[in-house]
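>>> Sequence and predicted structure are below.
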Amino acid sequence: MSLPIDAAAALDAFQAVGSWEQRARLLMQWGERLPVLAEDQKIDANLVQGCESLVWLVGRLQGGHWQFAASSEARMIRGLVALLLARVNGLSAAQLQAVDLPGWFDQLGLSRQLSPSRSNGLNAVLQRMRELSRTHN
């Protein structure tokens, strides 16, 4: 499966840097680029369950393709969520079901730095995306 444009750009950027410090800086930069969610979207109904940090997620279907937006107070999580959004935005519901989250962060060279709680949180975000896509077919 070919990658969405933003995901391909992320992959190029992360594969171009060598050290963990450079990757961490890049991760923060991706998090800063995450569009801010409106305060009226930061409600309990949009809160992802299973994350240690607060993560809000909204999604909408446009022409058969999903567009998600998310926000988190935690800088590292914001960066990781931004990279997840880069990977999934523009996918169909079926493509969304097939996303390999560990494989994606492995390609980016970030999997070793993902603590179990961060991995679980990102999995919870992806599961929530999949739930949204199933309820809006």
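Ah, there it is.

>>> going forward, measure contacts and count neighbours with C-alpha atoms only.
Will do.

>>> Let me see the ranges of the helices in the chain.
5-16, 20-32, 75-88, 93-97, 101-107, 116-135 (DSSP state H).

>>> Comparison target below:
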Amino acid sequence: MATAAFEAIAEDFEFLEDWEDRYRYVIEQGKAMEPLPDALKVPATKVDGCASQVWLHPVIESGTFRFDGDSDALIVRGLIALLRALYNDMPVSEVGAVDARAELGRLGLHDHLSAQRSNGLRAMIERIRTVAAAS
């Protein structure tokens, strides 16, 4: 169960056979995001468990989930962009049903991320799920 935005990314990944190209694609996705304002880079939005600095700022309006995020690491910023494509504009009631690990697995990310990056990705997903469940 993925959004149309994430499906478009999955389709793009099918055409990128080389992992250097895929990494570049993920980084470009992150570069295309608007930076998170410094005023939102506070302890409440910081994600623990990530090797780099990561901030996620969720917003739930009219039952729709979305979030903005940022990181000081380019690849992590790209991973945030992928998660935004996966979750943004989804009914908040459906966020918990998304199997993010399986969806990201379709991109082959699990085999190509370091253990630290994988742990950080899990921490980001857990934060998203926790915020959605609390609403």
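Looks like it came in fine. In this text, all values refer to a predicted model and were calculated from it rather than measured experimentally.

>>> Superposed, what's their TM-score?
The TM-score (TM-score structural alignment, normalised by the length of the second structure) is 0.93; 135 aligned residues with a CA RMSD of 1.3 Å.

>>> still on that earlier bit, mean neighbour count, the helices of the first structure: which tops it?
By mean neighbour count, with neighbours taken as mean count of other CA atoms under 10 Å, helix 75-88 ranks first of the helices of the first structure at a mean of 22.

>>> any chance of the helices of the first structure in TSV, plus distance to residue 68 of the first structure?
Shown next, in TSV, are the helices of the first structure (distance: least, CA to CA, whole Å):
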stretch	distance to residue 68 of the first structure
helix 5-16	13
helix 20-32	15
helix 75-88	7
helix 93-97	11
helix 101-107	16
helix 116-135	8
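
>>> Residue 50 of the first structure is nearest to which of the ones you listed?
When those are compared for distance to residue 50 of the first structure using CA to CA, the nearest one is helix 116-135, at 5.7 Å.

>>> Superposed on the second structure, what's the mean shift for that closest one?
Using mean CA distance after the TM-score superposition for the first structure, helix 116-135 of the first structure ends up 1.3 Å from its aligned counterpart in the second structure, as a mean over the superposed pairs.

>>> Contact partners for the residue lying closest to residue 129 of the second structure once chain neighbours are set aside?
Distances taken as CA to CA, 6 or more residues apart in numbering put residue 96 closest to residue 129 of the second structure, at 5.6 Å, once the chain neighbours are dropped. For residue 96 of the second structure, the contacting residues are 129, 132-133, taking CA atoms under 8 Å, 6 or more residues apart in numbering as the criterion.

>>> Quick check: the residue nearest to residue 10 of the second structure when sequence neighbours are not counted vs residue 44 of the second structure, distance?
In this structure, residue 10 of the second structure finds its nearest non-sequential neighbour in residue 107, 6.2 Å apart by CA to CA, 6+ apart. Distance of residue 107 of the second structure to residue 44 of the second structure, computed by CA to CA, to the nearest Å: 30 Å.

>>> more neighbours, the two?
Neighbours were tallied for residue 107 of the second structure and for residue 44 using other CA atoms under 10 Å; the higher tally belongs to residue 107 (17 against 10).
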